[in-house]
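Undergrad: here is the input, now give the coordinates:
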Amino acid sequence: MIIDNDFSGDPDDLYQLVHHLLSPTVAIRAVIASHLREGDPFDAGPRTADNAVLVVEDVFARLGLDSTEVIFGGANDSLADRTTPQDSPAATAIIDEALRDDESPLFYVAGGGLTDLASAYLLEPRIADRMTVIWIGGPEHRGLASPPPGAMPIEYNLLIDVTAAQVVFNDAAFTIWQVPRDVYRQCLVSNAELRLRVATAGELGRYLYDEVAQVIEREAAAGPGAAGTYILGDSPLVLLTALVSPFEPDTSSSRHVGRPTPSIGDDGGYLDVPGARPMRVYTWVDTRLMFEDFYLKLHEFSSWQAAADTPGPSLRSTHTTSDEWKR
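TA: Modelled structure (predicted):
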């Protein structure tokens, strides 16, 4: 798989990245550090993709991973139009992996904007037939859900680069599995969960907890008060790839509907395209499996890391080797 996220933004992407890195059932060929929209409250820029690279490198270091050659910086700017790519190391890496001689299915999992995927397609259209794109983003679909109160006019991840989404949805032939806003908003965890299930999982868990706690404190100070929860909305990228069913493999614990792939208008809305290629739209995700797996893997890693730092027999008694974690 190829992971693509705006790692200098909302820290839910850090949870997704760590969870994927701790999941031995997927082979991560590239991690794309992509940009945010200009003036984003998490990182106002201007070089948010460059900043995202530094975040990913830091996460790798916290996990003890030295395989930083899989980290690629994306473009710092959105597409100017639907025919001109933003070339970058990320776009080149996407093309190289998509065209590599390997019969294994390739999943492109994206938790932010789609600039680098769209750019790679504009540079090499053949990649559209070589992967399945799983995207966290886009508004609710008519007949399936309604927007939340006070919703942004254009959904957050789509707003990062509407033009890129138009390339992926309207112009290319990618197979798309979409987790729209109403579904990623289902991925709520309580502050108590984060304190007791994440912050207690060693130095890595404390780091992840602190990243979210800072956002919660800032939002509580600026708004009506603390909500008592946080949305880890990028985590379905792990659920739909690393946690599929063992027999007749599929995302069987979650629910989706099939629909013709719509076009995306300049206003971020969907435009029906009768007879278009089919796509999956997820309507419900298995948060129990997703979050329990994350909490347990995080604590398992913390225990292994603590044992690895302790000289003597305790290290030899562990059942997981450092090479296994570095997968």
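Undergrad: from here on, just use CA atoms for contacts and neighbour counts.
TA: OK.
Undergrad: center of this structure - which residue?
TA: Residue closest to the average C-alpha location in the chain (C-alpha atoms, centre = their mean): Gly111, at 3.4 Å.
Undergrad: please provide the structure for the following sequence as well, for comparison with the first:
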Amino acid sequence: MELSFQVPDQKRVRLLINSDVKNEADDQYAIVHALLTPMFINKGIIAAHFGTWRTTLSMEESYAEAHHVLNLMGDKGKVPVYKGAPAAMPDEKTPVVSEGAKAIIKEALSDDPHRLFVVFLGPLTDLASAYLMEPRIEERLTAIWIGGGSYPNGETEFNLMNDIHAANVVMNSRIPLWQVPRNVYGMMRVSLAELECRVKPHGEIGKYLFEQLIKFNDEQANGWPRGESWSLGDSPAISLIMDDHEFGYVMKPAPRITNDMRYVHHQEERLIRVYHHVDARYTLEDMYAKLELFAKKR
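TA: Just a heads-up that it's a prediction; the model follows:
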């Protein structure tokens, strides 16, 4: 998207998005935000699985949904979509070979001088698999993960639940990791009225973003979401690249994660960046502004 300003080339970054986009309704917002951000050289979307609790074809559903979002944006064919792992890793030593894992390896080993970020809006299966397939990638990318329970103890969390083995592989590697745990990504609260005012009016993609979220909300009968509010919890993966919130994180020793998703603090050498704060106003207003400008220019 063309704006009235340009981002100097030396300040731009490469971006791969790994997303279980058909799991619910907020990944779509993060993907659109990324596609509208001129700082990013969008290198592709990797369709991620989201377990088997609803379907055994979750990755395929994410793959189709990523194509649908790109089509609504007019970016079909401009941004490649890769199939990620169809299911979780069977253990911590066996990678799940996929197009997505190979895309991570290819981009990480590229001689492109632009810094590479790979953001994970679901499980870490494709990152862990790529690392096991080609360990040389571990210091050639920065990974941002929306997932894991709150510190220090951990807790049940959906993205982590879908591949605990993969999370442990990544925690035990030297891959620079920025983790946005559940209690922090939950800060991205919005009301449905706000989305109706700020998203729905802006083009075909704005209408779709709003209506698919409302549809998902209407289909849930278990008390979540609450009815008039939502958390766009995947969106910090986009805004933290634009501004990394230098006072919003601490460096912590990477934990080992148990089968019940608790953190075991067993070492001091391997450090990861763990966020305790994200700026919802900055994140959401930037997305709203870009979506409005995109719709006007179209």
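Undergrad: the counterpart of Thr163 of the first structure in the second structure: what's it in contact with?
TA: Matched to the second structure by TM-score structural alignment, Thr163 of the first structure sits across from His165. His165 of the second structure sits next to Ala88, Met89, Pro90, Asp91, Glu92 when contact means C-alpha atoms under 8 Å, 6 or more residues apart in numbering.
Undergrad: can you map out the helices along the stretch 201-327 of the first structure?
TA: 202-222, 236-242, 287-308, 313-316, 322-325 (DSSP state H, counting those that start in this stretch).
Undergrad: adding distance to Arg185 of the first structure, write those helices out as TSV.
TA: Formatted as TSV, those follow (distance: least, C-alpha to C-alpha, whole Å):
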stretch	distance to Arg185 of the first structure
helix 202-222	16
helix 236-242	11
helix 287-308	11
helix 313-316	41
helix 322-325	30
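Undergrad: quick one, which of these gets closest to Arg195 of the first structure.
TA: helix 202-222 (7.1 Å; C-alpha to C-alpha).
Undergrad: chain center to the closest one, what's the gap?
TA: 19 Å (C-alpha atoms, centre = their mean, to the nearest Å).
Undergrad: tilt between it and helix 287-308?
TA: Angle, helix 202-222 of the first structure to helix 287-308, by axes from the mean of the first three to the mean of the last three C-alpha atoms, to 10 degrees: 130 degrees.
Undergrad: tell me what helix 202-222 of the first structure is packed against?
TA: helix 12-21, helix 287-308 (3 or more C-alpha pairs under 8 Å, 6 or more residues apart in numbering; DSSP states H and E).
Undergrad: deepest-packed of the helices of the stretch 201-327 of the first structure, please.
TA: Ranked by mean neighbour count under mean count of other C-alpha atoms under 10 Å, the helices of the stretch 201-327 of the first structure are led by helix 236-242, which reaches a mean of 23.
Undergrad: helices and strands around that helix, which ones?
TA: helix 12-21, strand 107-110, strand 132-136, helix 287-308.
Undergrad: what sits up against the next helix or strand after the second one?
TA: Just to be clear, that refers to strand 107-110 of the first structure. For strand 107-110 of the first structure, the succeeding helix or strand toward the C-terminus, using DSSP states H and E, is helix 115-123. Helix 115-123 of the first structure is contacted by residues 34, 74-75, 78-79, 83-88, 90-92, 94-95, 127-128, 161, 164-165, 167-168, 172 when judged by C-alpha under 8 Å, 6+ apart.
Undergrad: what is the burial count for the alignment partner in the second structure of Val59 of the first structure?
TA: Aligned by TM-score structural alignment, Val59 of the first structure pairs with Val69 of the second structure. Number of residues near Val69 of the second structure (other C-alpha atoms under 10 Å) recorded here: 20.
Undergrad: quick check: Ala128 of the first structure touching Ala173?
TA: Yes - shown here, Ala128 of the first structure and Ala173 form a contact pair, counting by C-alpha atoms under 8 Å, at 5.6 Å.
Undergrad: stretch 268-280 of the first structure corresponds to what range in the second structure?
TA: Counting by TM-score structural alignment, stretch 268-280 of the first structure pairs with residues 261-273 of the second structure.
Undergrad: sorry, back to before: inside helices: which ones of the contacts of helix 115-123 of the first structure?
TA: Ala90, Ala91, Thr92, Ile94, Ile95, Ala164, Ala165 (DSSP state H).
Undergrad: nearest to Val70 of the first structure, of these?
TA: Ala90 (9.9 Å).
Undergrad: now do the contacts for the corresponding residue of the second structure for the closest one.
TA: The equivalent of Ala90 of the first structure in the second structure is Gly100 (alignment by TM-score structural alignment). Contacts for Gly100 of the second structure (C-alpha under 8 Å, 6+ apart) come out as Ile46, Ala47, Tyr82, Lys83, Gly84, Ala85, Asp126.
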